[in-house]
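1. task: produce atomic coordinates for the following.
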Amino acid sequence: MNEVFDVVVVGAGFAGITAARDLTAEGKSVVVLEGRDRIGGRTYTDDKIGRAVELGGAYVHWTQPNLWREMQRHGLELSTPVPIDRVHWLADGALHSGTEAEFDALAGPGMERFVEDAREHFPYPHDVHTTDIGEIDLETFADRMKRLDLDPAERDMLDGILSYTVAAPDQQAVSQILRWAALYFGDWRVLWESGAYWRIATGTKSLIEAIAAESSADIRLSTPVSAIANDGDGVLVTTRAGETFRAKSVIVTVPVNALNTIDFSPALSEGSQRLADEGHPMRNRKMWVRAKGEIEAFTAYAPLGANPITIAMTEYRLDGDTLIVCFCPDATAIDPDDKDAVQDALRAYVPDLEVVDTDGHDWADDEFSQGTWMMMRPGQLSSAVPDIQKPHGHVYFAGSDIAPSFVGWIEGALESGALAARNVVRDQKAAPQS
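-> Purely as a prediction, here's the structure:
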């Protein structure tokens, strides 16, 4: 027998939990079906390495309105970053070191050129339809780097900075980073600060648990969905275990790369199915390293292909040791459990660094994500994403991958989940009463 609710929410990440909270506040009966054994989606607070760290999405900022409102609402505070003493970077075949100011003086002009047309293409970045972005949406990161005609050292520095978000430069559209920059008035430095420095002191887990606690939704973990049938009366949602749920509406918040794990009937619209089939190319790795001793706090950069760890940053001090977060564009290029390999990679920047422990999560191999944060392919922002943002009958989509503005961020998940909930409430109110 079908269980009956006003709304089924598929996925218990920030988008799904926010949507559920907002819907129950409107008096809707809601069940949240989550495939994992935890809430949080692509955020994941873990303490294996000796203190709580973020294995997934982590960085927050007061310039993100939905996120900051939730933090203020729940009395959460920011964690102050460790002051960085040195920057190390691999460029033009050699290791260089300097202060942050010295690195910025060398790399900053190139980054300014990289995003200089951001506000031209995205004068109102919350709405991509205010200008024609068709042409810029086809330009790849590789295209732009070639067009800038940088000298080898400057190119390697930019390549290292951008490797935080670029795993496949010939497969990723430059439009997404231009849109991000436009959200920060074209200032790449503020963009980078908002996305790489500030964290929630008590972890992302504390925020999502606080939002969930405000909801009366029935949250069911380890309950992956296999099929969604959309008919004139509503939706029928079926789990892999054969459980069925009847609802007036469903909000699907699973990542784009995992959409094809669900059988939709009728089939998704052409643009939405293209997005599901293409997915995004971010199959990178975030890894934590505990290094012996309180070593000099540093940030390190390398161009793609020069080191499996292209960005490393000192994040915490712990019992006399140093915790370093590492970003690896290719998840298959390094195994976090191979401490010798991790140590060799980091010693390219800090020769005497000694690895004590490591931690990480393989998001690319995780069936419920099949990748990390969204970085769009050429043409997706201008065509496929606007299509999936529209209701498909009684089926609504949400998530940071398709957010109205902050694609790939926790902020994007919050804004997308809240918008989906508002749309469901509006449409259910307007529907003829049976």
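2. contacts, neighbours, all on C-alpha from now
-> Fine.
3. so in this protein, which helix runs the longest?
-> helix 410-430 (DSSP state H).
4. hmm, who's touching that one?
-> 13-20, 22-23, 26, 57-58, 60, 64-67, 248-249, 251, 253, 396-407 (Cα atoms under 8 Å, 6 or more residues apart in numbering).
5. could you tell me which of those residues belong to helices?
-> Phe14, Ala15, Gly16, Ile17, Thr18, Ala19, Ala20, Asp22, Leu23, Pro65, Asn66, Leu67.
6. go ahead and confirm the second one touches Pro255.
-> No: counting by Cα atoms under 8 Å, Pro255 is not a contact partner of Ala15; they are 10.5 Å apart.
7. any idea how far Asp127 is from Arg51?
-> Counting by Cα to Cα, to the nearest Å, the gap from Asp127 to Arg51 is 40 Å.
8. what's the local residue count around Ile295?
-> Other residues within reach of Ile295, judged by other Cα atoms under 10 Å, total 17.
9. which element, helix or strand, includes it?
-> Assigned by DSSP states H and E, Ile295 belongs to no helix or strand.
10. in contact with it, which residues?
-> Asp321, Thr322, Leu353.
11. out of these, who's the most crowded?
-> Result: Thr322 is most packed of those (other Cα under 10 Å), 21 neighbours.
12. and the helices in the protein?
-> Under DSSP H, the chain gives helices at 14-25, 65-73, 100-114, 118-121, 141-148, 152-162, 175-183, 188-196, 204-213, 270-278, 339-347, 385-388, 410-430.
13. this one as well, want them side by side:
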Amino acid sequence: MPPAADQGASRRTVLRAAGLTALLGATGVTRAAAAEPAEAGGHDVIVIGAGFAGVTAARELSRGGLRPLVLEAQGRIGGRTYTAEFAGEKVELGGAWFDEGHPHAWKELLHYGQQRTVDQAPEVAFFPAEQGYRAYAPAEGFGRLAELVTPVFDGSKEYFPRPLDPFAREDLVGPLDRTTLIERIDALNLAPVDRAWVTGNLGGLSGGSARGSLTQMAQWWALSDWNYDKFSSATSSRLVHGTAAFIEAMLADADADLRLNSPVTRIEDNGSHVRVTTRRGTTYRARAAVVAVPVNVWNRITFAPGLPAEYRRLAEETVAVPSAKKIWLHLRSDQGLFYAAGAEGVPGIGDVIPTQRLGDGHLAYAFSTDPALDVTDRAQIQASLRRWAPDTEVLAVRGHDWGNDPYARGGWTYKRPGQLTGPLRAVQRPVGRLSFAGSDIALGWSGWVDGAIESGLRAAGQVLGR
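-> Predicted coordinates for the structure are as follows:
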């Protein structure tokens, strides 16, 4: 994506002049107009990144009496959430799901009156077989999957007794945090087909079961009350008006100034104030800053003085899945609403989840971590889907390649071995006048909007507590 000029009309002014409703488009953003002067002050805190972590921080800072400026690299707000229009429906190209078990997000949903909807259930489910794939009635297929997946997390009630505090039993979690997901799965000595079911289900979420840690998945399991039904249903409830409407409501409440198309390239902390420079060379000064961009992007920004070793290490290792892709599909198939799970490592689409019937066919979304998959190539995607349902016709696609998004450099959070008990707590602490926020470094629901909100609250509290 080529860099755009830094754009600068006050968000506060725009909101008051136009009204929030007029601003809500496919991505829930508006583009600003006038450029800022070369050195801009007048703000108490600079928030870098307008995802849920950054917007939460800006709102809390405003409530605390400070004047926040939000700098966002993209031409939209939302970060790794992204509401778009597809096949006449609102769809989410990034994070999408909410549940009553998400303590921070649920409170905000109720406060802002955001309504949820639940996807339609699949009519058939495809899982690996000795030769290719086999169709199951959903109750039978998912029932078997639950039986196979549950033992992976045996003992998690002991090592994650309070899931929102992953360090409650650090004596138990510490050794396990060095374990990859595949090492744990292989310890179960599953039959080859059973192993394919488990790695296909969990491996894609981890960005590769040899890459991801056991503890990340086990904490999600514990946060789901150690229950497969809750674990699997956590990705079935989304917002009627999209995440864009939700974050717009939060931003309006923040009464913050927003600059879109303003990627930050340099952050200087001289001990008395912070100076932030954008790609175009525009600079802003404030007493403090909140860095609310994905961990995978940290090393793309020059910090002066440089970040401590723990921060650099985490960014080099990556936290978010670096090749993550999400694709929405308008499908036509005699199979109807079909769910499909691929074997881990198979090229193309990893899994397919249907959401609703349309006048012609149905809507579904899919995930992939295959670097070779082009999210815009309808023919390539159709060929991938036909391994499950040979009659499938892909009428249209819309996807987002998060790994090749320069301002994300990865999709959903999935920590690697050693990151939970290693650098996580260190990077949650301020560095001079800088605080850090983002779902990647949340204690609880990392990888979810809830984790982003949790982290934004913490960062704002650090600034206000100085």
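14. for the helices of structure 1, which one sits closest to Pro303 of structure 1?
-> Of all the helices of structure 1, it is helix 152-162 that lies closest to Pro303 of structure 1, at 4.3 Å by Cα to Cα.
15. post-alignment, that closest one versus structure 2, mean distance?
-> Relative to the matching residues in structure 2, helix 152-162 of structure 1 has an average distance of 1.1 Å after the fit, by mean Cα distance after the TM-score superposition for structure 1.
16. in structure 2, what range does that helix match?
-> Matched against structure 2 by TM-score structural alignment, helix 152-162 of structure 1 falls on residues 192-202.
17. repeat that for stretch 12-21 of structure 1.
-> With TM-score structural alignment as the criterion, stretch 12-21 of structure 1 aligns to 50-59.
18. same question for stretch 407-417 of structure 1.
-> The aligned range for stretch 407-417 of structure 1 is 446-456, by TM-score structural alignment.
19. for stretch 343-359 of structure 1, same thing?
-> Counting by TM-score structural alignment, stretch 343-359 of structure 1 corresponds to 382-398 in structure 2.
20. so how far is Ala288 of structure 2 from the residue most central in space within structure 2?
-> Centroid check for structure 2 by Cα atoms, centre = their mean gives Trp412 as the closest residue, at 4.1 Å. In this view, Trp412 of structure 2 and Ala288 of structure 2 are 28 Å apart by Cα to Cα.
21. which of the residues in stretch 93-109 of structure 2 are buried?
-> 93-99, 102-106, 109 (16 or more other Cα atoms under 10 Å).
22. structure 1: matching residues for that one?
-> With TM-score structural alignment as the criterion, stretch 93-109 of structure 2 aligns to 55-71.
23. what subset of the contacts of helix 410-430 of structure 1 is buried?
-> 13-20, 22-23, 57-58, 60, 64, 66-67, 248-249, 251, 253, 396-407.
24. count the neighbours of the aligned partner of Ala217 of structure 1 in structure 2 for me.
-> Counting by TM-score structural alignment, Ala217 of structure 1 lines up with Ala256 in structure 2. Using other Cα under 10 Å, Ala256 of structure 2 has 25 neighbouring residues.
25. do the same with Ala383 of structure 2
-> 17.
26. next one: it from Pro354 of structure 2, what distance?
-> From Ala383 of structure 2 to Pro354 of structure 2 the distance is 18 Å (Cα to Cα).
27. return the residues in contact with Asn230 of structure 1.
-> Contacts of Asn230 of structure 1 (Cα under 8 Å, 6+ apart): Leu236, Phe264, Ser265, Pro266, Gly393, His394, Val395.
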